[in-house]
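A.B. asks: below are the sequence and a predicted model for it; my questions follow.
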Amino acid sequence: MSAASSPSTSWPASIVDEAALDDLLSTPTPAAVDAMRSLRGDVIVLGVAGKMGPTLARMVRRATDLAGVTRRVIGVSRFTEAAHEEALRRVGVDTIRCDLLDESAVAALPDAPNVIYMAGRKFGSSGLESLTWAMNAWLPAVVCKRYAESRIAAFSTGNVYGLTPAGRGGSREDDVPAPVGEYAMSCLGRERMFEHFSRTHGTRVAMLRLNYATEMRYGLLVDLARKVLAGAPVDLAMGYANVIWQGDANGMAITSLLHAHTPSYVVNLAGPDELSVRAVCTAFGERFSKPPVFVGAEAPDALLSNGTKGWADLGAPEVPLSQLIDWTADWVARGGASLGKPTHFESRDGRF
């Protein structure tokens, strides 16, 4: 049995709408509830309004309530869309509007012994590399100075590893980074800033190398399903990948606060399957009664991460790949909502 599945878990056959999706994505994992019971003090989520932040913050709130603990859960963002802020407030997450690149504004944020750092920049990096470096490498230093006494769980990416041969289990946390392109280089810069402050100031850090979170509105599986349904060609050059249900990644990230230490604790957040793009597209084609259109051939390497350490420390993913494929096919076939933001996972030159 896959490490992602459980014989006692029962999942809905279909996710009916966005409300049900957000509820499922924010359902606390047992490990997240235990973490919220063990930790003391407020939790502040920096960069909360991104693709993953709202359901993660909501899970912190729900896990806290299930643990019977009283704390503030605070989400910080510019909140360029007021609806995102209101949605968080409705579920008990306090919000603060803040431009995190404004150092004085960061200094004015409330104290919190637990910080989840989600700020970063990826898409649009080509042509505006300086902003990408500011967000990904300078801002962490600002946050570390502000929250030097806190536990910080900071999101990074498996892109810092570079490509690794398929079929060998993926990159591990002790592999030497080999980032390709300025985005990945700036993400390694982010890690080095957190590592520096962890070593010099004693800040407790958990560094989370995510590869790749998926849900129904966004993710690698959504990209592939939409191409198959539309009859668009699927490039096989990046022929293998990892995916993890965003709800599982949320739970692992929350739990990682317990493991934050100095020097930085580094962990991969990745699913247990080395996904074959060809096989997944074929599965979508069967569900849509529409054979996929392939171009090119699989390269011998891909961006792959080994999640063994994370499963042992933070709880194994619960939603198996087969369920993710079923949910995604059903959602896409019904014309479900999309964020309209392709992942560009197929990029092999590090340009986004």
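C.D. replies: Structure's in. What do you need? Numbering: from 1, shown residues only.
A.B. asks: please make it C-alpha for all contacts and neighbour counts, starting now.
C.D. replies: Fine.
A.B. asks: what is the burial count for residue 85?
C.D. replies: Look at residue 85: counted by other CA atoms under 10 Å, it has 23 neighbours.
A.B. asks: before we go on, here's another structure to hold up against the first:
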Amino acid sequence: MNFVVSNVNNLETIADVTQLEELLSRPTDALVETMQRVSGDILFLGAGGKLGPSLARMARRAADQAGGNRRIIAVSRFSNQQAERGLQEFGVETVRAELLDTEALRQLPDAENVIYMAGYKFGAFGNPSLTWAMNSFLPGMAMQRFADSRVVAFSTSCVYGLSPWQSAGTVETDPLQPTDEYSMSCIGRERIIDHFSRTHGTSASLLRLNYAVEMRYGVLIDIAQAVYNERPINLTMGHFNLIWQTDANAISLQTLDHVSSPPMVINVVGPETLSVRRVAEEFGQLMGKQPRFNGTESDSCLLTSGERCHQLFGYPSVSAGKLIQWTADWIMRGGPTHDKPTGFQVRDGRY
């Protein structure tokens, strides 16, 4: 079945996982143009997570549309064998590897372009040594191994700490204010990548991503499920912003055309500041439910400004209002989820 539509905002519903996966991996025209300018194979390090499979498939589709012969290679432990088979069937090569193993990292194929996605968040509070190894030590290993590549590295908005919700959100030049070991280890990742970028002249970019969402995972799913199942929602982290995962995927690949030494830093996020309370109330109206709350909104929250991102790549293709509509419909129809809460309410780094 062909699900392609000219404007995804015209979609009233996402029918099933097949259509969802097509949407998440659909390349934009701008990305195809980027692929025509940026040469070389693309290697994804840590591709087995929530974003990795759809991102690798999008790269495969964009590369095919751009023409030429380019390898797309996904590296992960691949504990989810179904995800690995799905990538292989799509034309993405897969490599199983433990990235903290120096010899395994050395044996990975060379690639002109590297998308670095490896990291450790959920469980970080209970395992600080692994957190620092994954988030700060491994990036240095990878930057030395791929010193001659372009490197696009995923980071997180958690490095900024909390900011007043009335503000426009933190910008890339604001001082970093970590509040816990997880966010400190993520700053470690950025500092190490910056160091080796300067030392070896490796062109890189750092993507401070804030809440990419799709129908199976994200802060909207967390809120929608709570409303639908009549569970109370904690309002302490009262505001947030987000971005449709398809847009985050396309932007991350487009930054291959914007890497530099020292690295370019960019917040990847949509333009809207959303209220947890108001989003829950909107879900309540769509679902015929009465949201339940506890706590009150704090003056601060995790909020970033996407102005630089929007200037470079344009506004996201899907609005927050449309994402809320899709999410409510998905949950009411019993659509599958990854069953992995985001922990968006967390204010002390205890993920």
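C.D. replies: Everything's here; your move. Everything numeric here is computed off the predicted structure, so don't read it as measured data.
A.B. asks: quick one: TM-score?
C.D. replies: After superposition, the two chains reach a TM-score of 0.97 (TM-score structural alignment, normalised by the length of the second structure), with 346 aligned residues with a CA RMSD of 1.1 Å.
A.B. asks: the first structure: matching residues for stretch 338-347 of the second structure?
C.D. replies: Using TM-score structural alignment, stretch 338-347 of the second structure corresponds to residues 339-348 of the first structure.
A.B. asks: buried residues in that stretch?
C.D. replies: Using 16 or more other CA atoms under 10 Å as the test for burial, stretch 339-348 of the first structure gives 343, 345, 346, 348.
A.B. asks: which among the residues you listed gets closest to residue 295 of the first structure?
C.D. replies: Nearest to residue 295 of the first structure among those, counting by CA to CA, is residue 346 at 12.5 Å.
A.B. asks: quick one: the closest one and residue 238 touch, right?
C.D. replies: Yes - shown here, residue 346 of the first structure and residue 238 form a contact pair, counting by CA atoms under 8 Å, at 5.2 Å.
A.B. asks: show me where the stretch 51-200 of the second structure has helices.
C.D. replies: Along the stretch 51-200 of the second structure, counting by DSSP state H, counting those that start in this stretch, helices occupy 52-66, 81-89, 102-106, 128-132, 138-145, 181-200.
A.B. asks: what's the mean deviation for the longest one versus the first structure?
C.D. replies: What it means is helix 181-200 of the second structure. When the first structure is overlaid, helix 181-200 of the second structure sits 0.6 Å from its aligned residues on average, using mean CA distance after the TM-score superposition for the first structure.
A.B. asks: that helix versus helix 138-145: what angle between them?
C.D. replies: For helix 181-200 of the second structure against helix 138-145, the angle by axes from the mean of the first three to the mean of the last three CA atoms, to 10 degrees is 20 degrees.
A.B. asks: packing partners for helix 181-200 of the second structure?
C.D. replies: Helix 181-200 of the second structure is packed against helix 128-132, helix 138-145, strand 150-156, with contacts defined by 3 or more CA pairs under 8 Å, 6 or more residues apart in numbering; DSSP states H and E.
A.B. asks: I'd like to know which of the ones you listed is closest to residue 58 of the second structure.
C.D. replies: Of all these, strand 150-156 sits nearest to residue 58 of the second structure, with 15.4 Å by CA to CA.
A.B. asks: how far is that closest one from where the chain is centred?
C.D. replies: Here strand 150-156 of the second structure is found 11 Å from its chain centre; the criterion is CA atoms, centre = their mean, to the nearest Å.
A.B. asks: spit out the contact partners of the nearest residue to residue 190 of the first structure once chain neighbours are set aside.
C.D. replies: With CA to CA, 6 or more residues apart in numbering as the criterion, residue 190 of the first structure has its nearest non-adjacent residue at 4.2 Å, and that residue is residue 137. Residue 137 of the first structure sits next to 186, 187, 189, 190, 191, 193 when contact means CA atoms under 8 Å, 6 or more residues apart in numbering.
A.B. asks: sorry, back to before: would you turn the buried residues of stretch 339-348 of the first structure into TSV with secondary structure and distance to residue 269 of the first structure?
C.D. replies: Below are these laid out as TSV (DSSP: H, G, I helix; E, B strand; the rest coil; distance: CA to CA, whole Å):
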residue	secondary structure	distance to residue 269 of the first structure
343	coil	17
345	coil	16
346	coil	19
348	coil	21
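A.B. asks: and those, which two are the farthest apart?
C.D. replies: 343 and 348 (12.6 Å).
A.B. asks: common neighbours of the two, please.
C.D. replies: Listed as contacting both residue 343 of the first structure and residue 348 by CA under 8 Å, 6+ apart is no residue at all.
A.B. asks: that's a strand at residue 263 of the first structure, yeah?
C.D. replies: No - assessed with DSSP: H, G, I helix; E, B strand; the rest coil, residue 263 of the first structure is coil; it does not lie in a strand.
A.B. asks: for the residue most central in space within the second structure, what are its contacts?
C.D. replies: In the second structure, the centroid-proximal residue (CA atoms, centre = their mean) is residue 212; its distance is 5.0 Å. Contacts of residue 212 of the second structure were listed using CA under 8 Å, 6+ apart, and they are 218, 242, 243, 244, 245, 248, 269.
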